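Colleague: Provide a 3D model corresponding to the input given below.
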Amino acid sequence: MAMVAASAGVSGQTVSRVVNESPRVDPATRARVEAAMAELGYRPHRAARALRTGRSQTIGLVFTTLATVGNSRMLQATAEAAAERGYALTLVTASDGVAESFEKLSLQEVDGAIVLNEASALMADAQPPSGLRLVVVDAPTGVGFASVHSDHAGGAASATRYLLSLGHKTVHHLAGPASSFAAAERERGWREALNAAGVDVPAPARGDWGAASGFSAGRALSSASAVFCANDQMALGLVRALAERGRRVPEDVSVVGFDDVPDAANYRPPLTTIHQDFAALAHRAVSVLVDAIEGAASTERPEVVPTALVIRASATAVLR
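Modeller: Coordinates of the predicted model:
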């Protein structure tokens, strides 16, 4: 640090302010210090900084699986969002329960943790270590922690209303796992939209988020004229099952998914779906957590990220 100060012609305190991103440095001086740091190969020492600040600049991510598209996209987006705030990310699986995960994170001296999607269902009886700040992604209101989630119910209602607007008498639903908060919210939005329209509410079929479970649900849904699927992967399996039963999409059955995975536009036919903004969701979760770590006032009021209907070719109007 002394060498950087000498090279840039500033005090050691000024170098320290630049390293710690203090606003009390004018842009020209900051640029001169950063140029000296680059020329000399200077890097802040994370362990030394942790001793001084009491923070490790690391946050944990607790998950149960990365096999689903949503979880893997959340991992990437969370890592990017954490890096933008100057934090490293460490991963811990909740296969042995969240208590074990929190213990591992405490031993690694992380500053806080994000509990991801399915792992949030394990939080009901969880007792995290004192001082470990938490943000839970996809959790019911009143869990006792800060939480962030997409507008699952609103998106599902939008998909259902769209299918009804095409002239379908009702909309069937291929739901996600019963233990999933996101699946329950999407089912709630679908149900409320049908009730508001005054039409029959069919018994939902249920899958496990995977395409194979969507294919398996094909028999139960083969007589439907419109199906809202709780995610795009199950919709993909359903479309294949319908085709094998001689039911064309969208001519015979309109199908709408949820998530808007990158491949959805290349399904056959291109899938109408609800766009879930994983990047915004991850940035919001990281922002809430880092703000709490750095001393901002925390709140237990859930942060809700909007969703949006993306219309493609897998749903069409009913011919009269």
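
Colleague: contacts and neighbour counts: CA atoms only from here.
Modeller: Fine.

Colleague: Give me the distance between Pro202 and Pro177.
Modeller: As judged by CA to CA, to the nearest Å, Pro202 and Pro177 stand 17 Å apart.

Colleague: swap in Leu116?
Modeller: Distance from Leu116 to Pro177, by CA to CA: 16 Å.

Colleague: And the strands in the stretch 51-200 of the chain, which stretches?
Modeller: Counting by DSSP state E, counting those that start in this stretch, residue ranges of the strands within the stretch 51-200 of the chain are 58-63, 88-93, 112-115, 133-137, 146-150, 172-175.

Colleague: So which of these is nearest Ala50?
Modeller: Ala50 lies closest, by CA to CA, to one member of the strands of the stretch 51-200 of the chain: strand 58-63, at 10.0 Å.

Colleague: Touching the closest one from outside, list them.
Modeller: If you take CA atoms under 8 Å, 6 or more residues apart in numbering as the criterion, strand 58-63 is touched by 82, 87-94, 98, 101, 105, 110-119.

Colleague: List of residues touching stretch 133-140?
Modeller: 111-118, 120-121, 145-150, 181-182, 285, 288-289, 292-293.

Colleague: can you rerun that using 7 Å?
Modeller: Stretch 133-140 is contacted by residues 112-117, 120, 145-149, 181-182, 285, 289, 293 when judged by CA atoms under 7 Å, 6 or more residues apart in numbering.

Colleague: Any figure for the gap between the closest residue to Leu105 other than its chain neighbours and Glu39?
Modeller: Among residues not flanking Leu105 along the chain, Gly60 sits closest, at 6.6 Å (CA to CA, 6 or more residues apart in numbering). Look at Gly60 and Glu39: by CA to CA, they are 33 Å apart.

Colleague: So between those two, which is more surrounded?
Modeller: Gly60 (24 against 11; other CA atoms under 10 Å).

Colleague: Next one: the more buried one from Ala297, what distance?
Modeller: If you go by CA to CA, the gap between Gly60 and Ala297 works out to 20 Å.

Colleague: And for Pro270?
Modeller: Note on Pro270: its distance to Ala297, by CA to CA, is 44 Å.

Colleague: quick one: which of these two has more around it?
Modeller: Applying other CA under 10 Å to Pro270 and Ala297 shows that Pro270 carries more neighbours, namely 15 against 9.

Colleague: Now do the SS call for the nearest residue to the more buried one once chain neighbours are set aside.
Modeller: With CA to CA, 6+ apart as the criterion, Pro270 has its nearest non-adjacent residue at 5.3 Å, and that residue is Ala313. Secondary structure, DSSP: H, G, I helix; E, B strand; the rest coil: Ala313 is coil.

Colleague: Second input sequence below; structure requested for side-by-side comparison:
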Amino acid sequence: MATEKRTRSPRSRAARQWPSMAEVATLAGVSSQTVSRVANNKDNVDSATRAKVLSAMQELGYRPNTAARALVTGRFGALGVVSFDVGRHGNARTLAAIADAAREADFSVNFMGVRAQTEAAVRHAFQHLMLQSVDGIVLVESQMLDTPSLQLPPAMPVVVADGDTGHRYPHVDFDQAHGAHSVVAHLLGLGHRTVWHLAGPRDSFAAQRRAEAWRRTLTDAGARVPPLIHGDWSAESGYRAGLGLARRPEVTAVFAANDQMALGLMRALHESGRDIPGDISVAGFDGVAEAAYFHPPLTTVHQDFEVVGRHCVALLLDQIEGRTGGPTTRAVEPVLVIRSSTGPPRPGTGA
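Modeller: Got it, this is the predicted structure:
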């Protein structure tokens, strides 16, 4: 019986070829120059023609050649963002605002998260983004830029958000000192003899500046400066600190360096039977939307992260487009929002 032998010939798979500009032009019934103008977002194309070209691009799956476009326009049309901790409320809000402002300026955003807070990690993040052909980079909350040995690429436009740059780079920051002073002054004005402080991590410039302003405000007022307590920005660290503070009868007011730690602190006080604000007033910092719905609603310092993100993109575009002579530092002033988590101390309490 004859056995049929089947041989399997290899399938030839041609590399995928992306549609060309000429193919888009043919489908849309326009010239290649018109397709180029649409691809580069030029404004000398009427709306009906633009719609036809965009429809043809979508139907064919056309992808613009960013390298070729950069030769014509001088731009790649992308901004890079490096952030150490995207999980933090402020960083996440700033990143969202950067993306919104970039989109309005016809730029995309490439994000690079950095876990290790080391010079090597920062340099690697910048190198990675530069390989992605970005026009400029925003560094969000850097703990490393004041280190003299860290050298960022000199030809790359850089803006720093929420970090101490030593004025080496254009930067955008909140007036942390003003925000911390306003909340401590508010608590002292209510009659508290002093204010305890639950600070953020020791390696955070924002936490350092808030703690320095807290200490200075107490000193200027002639108030006792209690021992500084450190958390890690998390509600859990606030809860642990709150369990200890709840056992100290002399504590009548606490300023937490962010709202998440204030939330954990308040839970610990509730569980320990301490009334807020009757026994202990609590204030936070950041102004998260949920702060208005804490129990009781939290007095906090509101920071407008959207404004910070937009300032970052504006400063970056100034560098990319060669605009000089404008300000390279922009400070955003936070606003104290007073709610019912703070009030006067009980008569005869405090130390």
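
Colleague: What strand or helix carries the aligned partner of Leu238 of the first structure in the second structure?
Modeller: With TM-score structural alignment as the criterion, the equivalent of Leu238 of the first structure in the second structure is Leu265. For Leu265 of the second structure, the element it lies in under DSSP states H and E is helix 259-271.

Colleague: how big's the offset between that helix and the first structure?
Modeller: With mean CA distance after the TM-score superposition for the first structure, helix 259-271 of the second structure departs from the first structure by a mean of 0.8 Å once superposed.

Colleague: Give the buried residues for that helix.
Modeller: Within helix 259-271 of the second structure, the residues scored as buried using 16 or more other CA atoms under 10 Å are 259-270.

Colleague: now the contacts of strand 58-63 of the first structure: which count as buried?
Modeller: 82, 87-89, 92-94, 98, 101, 105, 110-119.

Colleague: what's the spacing between the counterpart of Asn195 of the first structure in the second structure and Pro227 of the second structure?
Modeller: For Asn195 of the first structure, the aligned position in the second structure is Thr219, judged by TM-score structural alignment. Distance, Thr219 of the second structure to Pro227 of the second structure, using CA to CA: 13 Å.

Colleague: neighbour count winner among the two?
Modeller: Set side by side, Thr219 of the second structure and Pro227 show more neighbours around Thr219, with 13 against 9, by other CA under 10 Å.

Colleague: Just give the closest residue to the more buried one, not the sequence neighbours.
Modeller: That would be Val225: by CA to CA, 6+ apart, it lies 7.1 Å from Thr219 of the second structure.

Colleague: I figured the one you found was touching Arg215, is that so?
Modeller: Yes: using CA atoms under 7 Å, Val225 of the second structure is in contact with Arg215, at 6.5 Å.

Colleague: neighbour count winner among those two?
Modeller: Taking neighbours as other CA under 10 Å, Val225 of the second structure and Arg215 compare with Arg215 leading, 22 against 16.

Colleague: sec struct for Asp279 of the second structure, please.
Modeller: Asp279 of the second structure ends up coil, using three-state DSSP.

Colleague: Can you tell me what it aligns to in the first structure?
Modeller: Aligned counterpart of Asp279 of the second structure in the first structure: Asp252 (TM-score structural alignment).

Colleague: residues in contact with the closest residue to that match other than its chain neighbours?
Modeller: Among residues not flanking Asp252 of the first structure along the chain, Ser225 sits closest, at 6.3 Å (CA to CA, 6+ apart). Ser225 of the first structure makes contact with 168, 252-254, according to CA under 7 Å, 6+ apart.

Colleague: Determine which two of these are furthest apart.
Modeller: His168 and Asp252 (11.1 Å).

Colleague: between those two, which one's more packed in?
Modeller: Using other CA under 10 Å as the criterion, His168 of the first structure and Asp252 rank with His168 on top: 21 against 18.

Colleague: any idea how far Val110 of the first structure is from that one?
Modeller: From His168 of the first structure to Val110 of the first structure the distance is 52 Å (CA to CA).

Colleague: Same check on Ser180 of the first structure?
Modeller: Distance from Ser180 of the first structure to Val110 of the first structure, by CA to CA: 27 Å.

Colleague: Repeat that for Arg206 of the first structure.
Modeller: Arg206 of the first structure is 38 Å from Val110 of the first structure, by CA to CA.

Colleague: just Gly189 of the first structure next, same as before
Modeller: Distance from Gly189 of the first structure to Val110 of the first structure, by CA to CA: 37 Å.

Colleague: Gln13 of the first structure too?
Modeller: Distance of Gln13 of the first structure to Val110 of the first structure, computed by CA to CA: 27 Å.

Colleague: Report how many residues lie close to the equivalent of Leu134 of the first structure over in the second structure.
Modeller: Alignment note (TM-score structural alignment): Leu134 of the first structure maps to Val158 of the second structure. Per other CA under 10 Å, the neighbour tally for Val158 of the second structure reads 23.

Colleague: Quick check: the gap between Val158 of the second structure and Leu218 of the second structure.
Modeller: Distance, Val158 of the second structure to Leu218 of the second structure, using CA to CA: 37 Å.

Colleague: swap in Val225 of the second structure?
Modeller: From Val225 of the second structure across to Leu218 of the second structure, the span is 6 Å (CA to CA).

Colleague: what does Val53 of the second structure give?
Modeller: Where Leu218 of the second structure is concerned, Val53 of the second structure sits at a distance of 64 Å (CA to CA).

Colleague: between those two, which one's more packed in?
Modeller: Neighbours per residue (other CA under 10 Å) separate Val53 of the second structure from Leu218, with Val53 holding more: 24 against 21.

Colleague: Quick check: the more buried one touching Ser36?
Modeller: No: counting by CA under 7 Å, Val53 of the second structure does not reach Ser36; the two are 9.8 Å apart.
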